[in-house]
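Participant: Quick one: sequence plus predicted model below, questions after.
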Amino acid sequence: MKIDFNYNIDFKELKDIEKETIKVDDKSVLFIVDINNGFAKKGALASPRVEAIIPNIVEAVEVSRDANAEIIAFTDSHKKDSVEFNFYPEHCLDGDVESELVDELKVYEKYITLIKKSTTNAFLEEETQAKVNELVEKGIISG
């Protein structure tokens, strides 16, 4: 797989590698991290690079759903006084459209466990740790 310094990734080649090396089954967990509007579509931290990976994540959701794998999506969701705003611009306020999953994933909401996070590391959330301990035998992280 070729990755250049401008982050141009040959996703087709990556997709072929994934199909050869990852077997998704009912013991798998797909973790989707921060594929919400505030990072993909609009807002101070939105990036076209994040938006560009959405189709690949949708495909991973479909494969996981078809295999009866657990799907967990983390969405950034902050209170107005979040300590994170000392380091980053205000973004993904709780209840704002920025903190919602992108529309492309919303159509799969009945298959997704949504966990709101207010930290840069989703795996520090208590709800995440409980879910991981309960479910994970084999995990896939995307986003």
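Facilitator: Cool, got the structure.
Participant: make it CA atoms for all contacts and neighbour counts henceforth
Facilitator: OK.
Participant: Check which helix or strand Ile32 maps to.
Facilitator: Taking DSSP states H and E as the criterion, Ile32 maps to strand 28-33.
Participant: quick one: Val63 is in a helix?
Facilitator: Yes. Counting by DSSP: H, G, I helix; E, B strand; the rest coil, Val63 is part of a helix.
Participant: Count the neighbours of it for me.
Facilitator: Counted with other Cα atoms under 10 Å, the neighbours of Val63 add up to 16.
Participant: Could you do Ala40 as well?
Facilitator: Neighbour number of Ala40 under other Cα under 10 Å is 22.
Participant: so it touches Val50, yeah?
Facilitator: Yes. Counting by Cα atoms under 8 Å, Val50 is a contact partner of Ala40 at 5.1 Å.
Participant: intersection of neighbour lists for the two?
Facilitator: The contact sets of Ala40 and Val50 do not overlap (Cα atoms under 8 Å, 6 or more residues apart in numbering).
Participant: before we move on, the earlier item: tell me which strands and helices the strand holding Ile32 is in contact with?
Facilitator: helix 54-66, strand 70-76, strand 138-142 (3 or more Cα pairs under 8 Å, 6 or more residues apart in numbering; DSSP states H and E).
Participant: One more to weigh against that first structure:
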Amino acid sequence: MKDELLEAAKAVREKAYAPYSGFKVGAAIRSAAGIHVGCNVENAAYPEGICAEGGAITSMVAAGDTEIFEVLVYAEADTPVAPCGGCRQKLAEFAGPDVVVRLAGADGVTTETTMADLLPAAFGAAQLK
């Protein structure tokens, strides 16, 4: 069976704009509206770039959805590349603690975790009440 999220993240990674670091990342998220992708877009004025996960979330919201069912992050590195701290918070805004986050590279999916494991004691809307 074809892994649609993996294929989508790999394809969008190739479109990343990473002239400074050379480190390209692709992300794909599944929601009720379908699969949404994003890639990192660097900027000479660090840290004004956009992470792949943030781009995928923007695509999802633009499609009219606000709930993430699954996440896959793809980067070609020696070890699995997890979302940065800021992206963990962004993902937590739309993904519950049990949402699966898969990390993949050239060897395929090598790590599977959950939002709760990536961001324990996440800050959210409940703290603002």
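Facilitator: Sure thing, it's come through. Note that the structure is a prediction, hence the values are computed from the model and not measured.
Participant: What does the superposition give as a TM-score?
Facilitator: Overlay of the two chains. TM-score (TM-score structural alignment, normalised by the length of the second structure): 0.31; 79 aligned residues with a Cα RMSD of 5.3 Å.
Participant: before we move on, the earlier item: give me the next element, helix or strand, following the strand holding Ile32 of the first structure.
Facilitator: According to DSSP H and E, the helix or strand after strand 28-33 of the first structure is helix 37-40.
Participant: Show me what that next one is packed against.
Facilitator: helix 48-52.
Participant: residues of the helix it packs on that come out buried?
Facilitator: By neighbour count on 16 or more other Cα atoms under 10 Å, the buried set for helix 48-52 of the first structure is Val50, Glu51.
Participant: one step back: out of the helices and strands packed on strand 28-33 of the first structure, flag the one nearest Glu126 of the first structure.
Facilitator: In terms of Cα to Cα, the element of these nearest to Glu126 of the first structure is strand 70-76, at 12.6 Å.
Participant: Between strand 28-33 and the closest one, find me the angle.
Facilitator: Counting by axes from the mean of the first three to the mean of the last three Cα atoms, to 10 degrees, strand 70-76 of the first structure lies at 10 degrees to strand 28-33.
Participant: and strand 70-76 of the first structure, what does it pack onto?
Facilitator: If you count contacts as 3+ Cα pairs under 8 Å, 6+ apart, strand 70-76 of the first structure packs onto strand 28-33, helix 54-66, strand 112-117.
Participant: possible to save the ones you listed as TSV with distance to Ala130 of the first structure?
Facilitator: What follows is those, written out as TSV (distance: least, Cα to Cα, whole Å):
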stretch	distance to Ala130 of the first structure
strand 28-33	14
helix 54-66	21
strand 112-117	12
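Participant: quick one on the thing from earlier: buried ones in the strand holding Ile32 of the first structure?
Facilitator: Ser28, Val29, Leu30, Phe31, Ile32, Val33.
Participant: In the second structure, what residue spans correspond to strands?
Facilitator: 25-31, 34-39, 68-75, 100-105, 108-114 (DSSP state E).
Participant: Which strands and helices lie in contact with the last one?
Facilitator: Taking 3+ Cα pairs under 8 Å, 6+ apart as contact, the helices and strands that strand 108-114 of the second structure lies on are strand 100-105.
Participant: Just list what the strand it packs on packs against, helices and strands only.
Facilitator: Applying 3+ Cα pairs under 8 Å, 6+ apart, one finds that strand 100-105 of the second structure contacts strand 68-75, strand 108-114.
Participant: and those as JSON lines, adding distance to Leu5 of the second structure?
Facilitator: Rendered in JSON lines, the data for these read as follows (distance: least, Cα to Cα, whole Å):
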{"stretch": "strand 68-75", "distance to Leu5 of the second structure": "6"}
{"stretch": "strand 108-114", "distance to Leu5 of the second structure": "10"}
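Participant: among those strands, which is the most enclosed?
Facilitator: Sort these by mean neighbour count, taking mean count of other Cα atoms under 10 Å, and strand 68-75 sits at the top with a mean of 25.
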